[in-house]
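Undergrad: pasting the structure only:
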């Protein structure tokens, strides 16, 4: 793909510098999710709060593929579902709004919320025990993950209370029979969690499919891994996002338009 995104020149002039930077990072997250095959056509969502406000967040237009998303096409909505700014005129997916808005409202510490429907994520979400201590990627989430039981397509607003309850103090959640959700203070942080949660699910499904007896690590080892990867000051928090942005710039820099 080369320069095939939905770009609108008037968007840049209509938003603050801080919002534009957030738009570029969120568009990058969409393109990266597409690159790593974490898409479900137009039906999953990545969102981020507009800097300087708790009331507005950015979401993808309901009709744009992840590899088409640009900074300028993202839709700005408020927590009540009112569209504040929609450059495309396409609108948003109500189910996506329902899931993301309640988390943005209830958890002001989480500025980005990413939700996917991948084959591996859904496969683990359909397993009664959920994510197992089978890989280092999985153990980083030891006792740091919520589970939400499936209630059907997310169109009933009463489900929001239970989504928030089941996420609890965690930053990642498995939506049973549905998919994965990861959140963070920054888009980079949320994407890192989503990437490794997805990889953990892939590893689990592949290990199970081999038919051999599995080695499941102890809770003590899993907690040791989680603490090591959860420690403050890890250099990856400064190094990985610029590297990923460089990857996108080589593939197709139109995400930043």
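TA: Structure's in. What do you need? This is a predicted model, so every value here is computed, not measured. Numbering: from 1, shown residues only.
Undergrad: Could you use CA atoms for every contact and neighbour count after this?
TA: Noted.
Undergrad: tell me what the helix or strand where residue 33 lies is packed against?
TA: Using DSSP states H and E, the element containing residue 33 is helix 17-35. With contacts taken as 3 or more Cα pairs under 8 Å, 6 or more residues apart in numbering; DSSP states H and E, helix 17-35 sits against strand 45-49, helix 187-209, helix 236-251.
Undergrad: Flag every buried residue along stretch 11-30.
TA: 11-12, 19-30 (16 or more other Cα atoms under 10 Å).
Undergrad: Out of the residues you listed, flag the one nearest to residue 102.
TA: For these, the minimum distance to residue 102 (Cα to Cα) is 19.0 Å, reached by residue 26.
Undergrad: which residues sit in contact with that closest one?
TA: Going by Cα atoms under 8 Å, 6 or more residues apart in numbering, residue 26 touches 46-48, 71, 187.
Undergrad: Likewise for residue 164?
TA: Shown in contact with residue 164 (Cα under 8 Å, 6+ apart): 102-103, 106.
Undergrad: can you redo those residues as TSV with neighbour count and secondary structure?
TA: Formatted as TSV, the contacts of residue 164 follow (neighbours: other Cα atoms under 10 Å; DSSP: H, G, I helix; E, B strand; the rest coil):
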residue	neighbour count	secondary structure
102	19	helix
103	24	helix
106	14	helix
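Undergrad: between those residues, which is closest to residue 226?
TA: Lowest distance from residue 226 to the contacts of residue 164 (Cα to Cα) belongs to residue 103, with 23.4 Å.
Undergrad: Setting aside sequence neighbours, what's the nearest residue to the closest one?
TA: Take residue 103 and drop its neighbours on the chain: the residue closest to it by Cα to Cα, 6 or more residues apart in numbering is residue 164, 6.1 Å away.
Undergrad: from the middle of its chain, how far away would stretch 46-57 be?
TA: Between the centre of stretch 46-57 and the centre of its chain there are 14 Å (Cα atoms, centre = their mean, to the nearest Å).
Undergrad: Presented hereafter is structure B, for comparison with structure A:
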């Protein structure tokens, strides 16, 4: 029986700033919990409701595991702080995140990591391959941005916008990966499974270097699987919509201080 496709554009209820702060803090804690953080570096940002295009970003100097809902610095697209904060904002974080937030109206959450597996994949000429089902959702749905040095020059912003295009994943060559979500849970799940796909690929390639052979599916099969994920065939939902409540239960058991 032919699978049915669900429309990509689904109604997403807007959240208040207070609700977004709690979700964003949860996202930081989850990235740390799953080992995808990089000390005090990397960033997850969320655009706040309203026409001002203000967004929240982490204070420069805190570990992801320390962040809570009241930690964030509110800034505008020019990097100016909105309200009082004693914390600075990382320059590269401002450049990368302000680019995507300004260039993509649907970019409510932007998540950037330097996780080991994703960074290793970013350094491979062929990038992420359809080695596993984890990787299939990204086939044909990734942008690629060449390394230009530490992202502290504002003129790189337009190239970041151009390179991500309509996609929700941007591979940053020799640097890491960036995901975009219409919600915070969506951006997190896209990052979580990119990292998982990257780890599986590196393990398979390591085995292949010892004499085994990679068994890659036919192109048409990879394309079919990508459509199933991207168009929400069957009971596949938007990334994060089904998983997020379980993650919140996990965090509340481990350390509910992210809510403070």
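TA: Alright, I've got the coordinates. From a predicted model like this one, the values you see are computed outputs, not experimental measurements.
Undergrad: List the TM-score for the superposed pair.
TA: The TM-score (TM-score structural alignment, normalised by the length of structure 1) is 0.90; 240 aligned residues with a Cα RMSD of 1.4 Å.
Undergrad: still on that earlier bit, now, of the helices and strands packed on helix 17-35 of structure 1, which is deepest in the fold?
TA: Mean neighbour count (mean count of other Cα atoms under 10 Å) peaks for strand 45-49 among these, with a mean of 28.
Undergrad: Pull up the aligned stretch in structure 2 for it.
TA: On the basis of TM-score structural alignment, strand 45-49 of structure 1 is assigned to residues 43-47 in structure 2.
Undergrad: any chance you could map the helices in the stretch 1-150 of structure 1?
TA: Ranges of helices in the stretch 1-150 of structure 1, per DSSP state H, counting those that start in this stretch, are 9-14, 17-35, 94-106, 119-125, 136-139.
Undergrad: would a markdown table of these with distance to residue 232 of structure 1 be doable?
TA: Below are the helices of the stretch 1-150 of structure 1 laid out as a markdown table (distance: least, Cα to Cα, whole Å):
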| stretch | distance to residue 232 of structure 1 |
| --- | --- |
| helix 9-14 | 34 |
| helix 17-35 | 22 |
| helix 94-106 | 24 |
| helix 119-125 | 27 |
| helix 136-139 | 17 |
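Undergrad: Which among those is found nearest to residue 201 of structure 1?
TA: helix 119-125 (5.4 Å).
Undergrad: and the closest one, how far from structure 2 on average?
TA: Its matched residues in structure 2 lie on average 0.7 Å from helix 119-125 of structure 1 after superposition (mean Cα distance after the TM-score superposition for structure 1).
Undergrad: Pipe the helices and strands packed on helix 17-35 of structure 1 into CSV and attach distance to residue 59 of structure 1 per row.
TA: CSV is the format used below for the helices and strands packed on helix 17-35 of structure 1 (distance: least, Cα to Cα, whole Å):
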stretch, distance to residue 59 of structure 1
strand 45-49, 5
helix 187-209, 13
helix 236-251, 20
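Undergrad: Among those, which comes closest to residue 223 of structure 1?
TA: Proximity to residue 223 of structure 1 (Cα to Cα) singles out helix 187-209 among those, at 15.6 Å.
Undergrad: all strands for the stretch 51-200 of structure 1, in order.
TA: For the stretch 51-200 of structure 1, the strands defined by DSSP state E, counting those that start in this stretch occupy 56-59, 75-78, 83-85, 112-116, 145-148, 172-175, 179-184.
Undergrad: Let me have the ones you listed in CSV, extended by distance to residue 218 of structure 1 and mean neighbour count.
TA: Listed next are the strands of the stretch 51-200 of structure 1 as CSV, based on distance: least, Cα to Cα, whole Å; neighbours: other Cα atoms under 10 Å:
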stretch, distance to residue 218 of structure 1, mean neighbour count
strand 56-59, 39, 25
strand 75-78, 44, 22
strand 83-85, 48, 15
strand 112-116, 28, 26
strand 145-148, 17, 20
strand 172-175, 21, 26
strand 179-184, 24, 26
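Undergrad: got those as a markdown table, with distance to residue 221 of structure 1 columns?
TA: Converted to a markdown table, the strands of the stretch 51-200 of structure 1 look like this (distance: least, Cα to Cα, whole Å):
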| stretch | distance to residue 221 of structure 1 |
| --- | --- |
| strand 56-59 | 38 |
| strand 75-78 | 42 |
| strand 83-85 | 47 |
| strand 112-116 | 28 |
| strand 145-148 | 17 |
| strand 172-175 | 20 |
| strand 179-184 | 23 |
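Undergrad: To residue 129 of structure 1, which of those lies closest?
TA: Closest approach to residue 129 of structure 1 among the strands of the stretch 51-200 of structure 1 (Cα to Cα): strand 145-148, 10.3 Å.
Undergrad: start and end residues in structure 2 for that closest one, please.
TA: Using TM-score structural alignment, strand 145-148 of structure 1 pairs with 142-145 in structure 2.
Undergrad: Aligned to residue 67 of structure 2, what sits in structure 1?
TA: Checking TM-score structural alignment: residue 67 of structure 2 goes with residue 69.
Undergrad: My guess is its match contacts residue 60. True?
TA: Yes. Between residue 69 of structure 1 and residue 60 there is a contact at 7.4 Å, judged by Cα atoms under 8 Å.
Undergrad: Not counting sequence-adjacent ones, nearest residue to the spatially most central residue of structure 1?
TA: Computing the C-alpha centroid of structure 1 and ranking residues by Cα atoms, centre = their mean puts residue 114 first, at 1.7 Å. Of all residues not flanking residue 114 of structure 1 in the chain, residue 46 sits nearest, at 4.3 Å (Cα to Cα, 6+ apart).
Undergrad: any idea how far residue 126 of structure 1 is from that neighbour?
TA: Per Cα to Cα, to the nearest Å, residue 46 of structure 1 is found 22 Å from residue 126 of structure 1.
Undergrad: now do residue 168 of structure 1
TA: Taken as Cα to Cα, the span from residue 168 of structure 1 to residue 126 of structure 1 is 21 Å.
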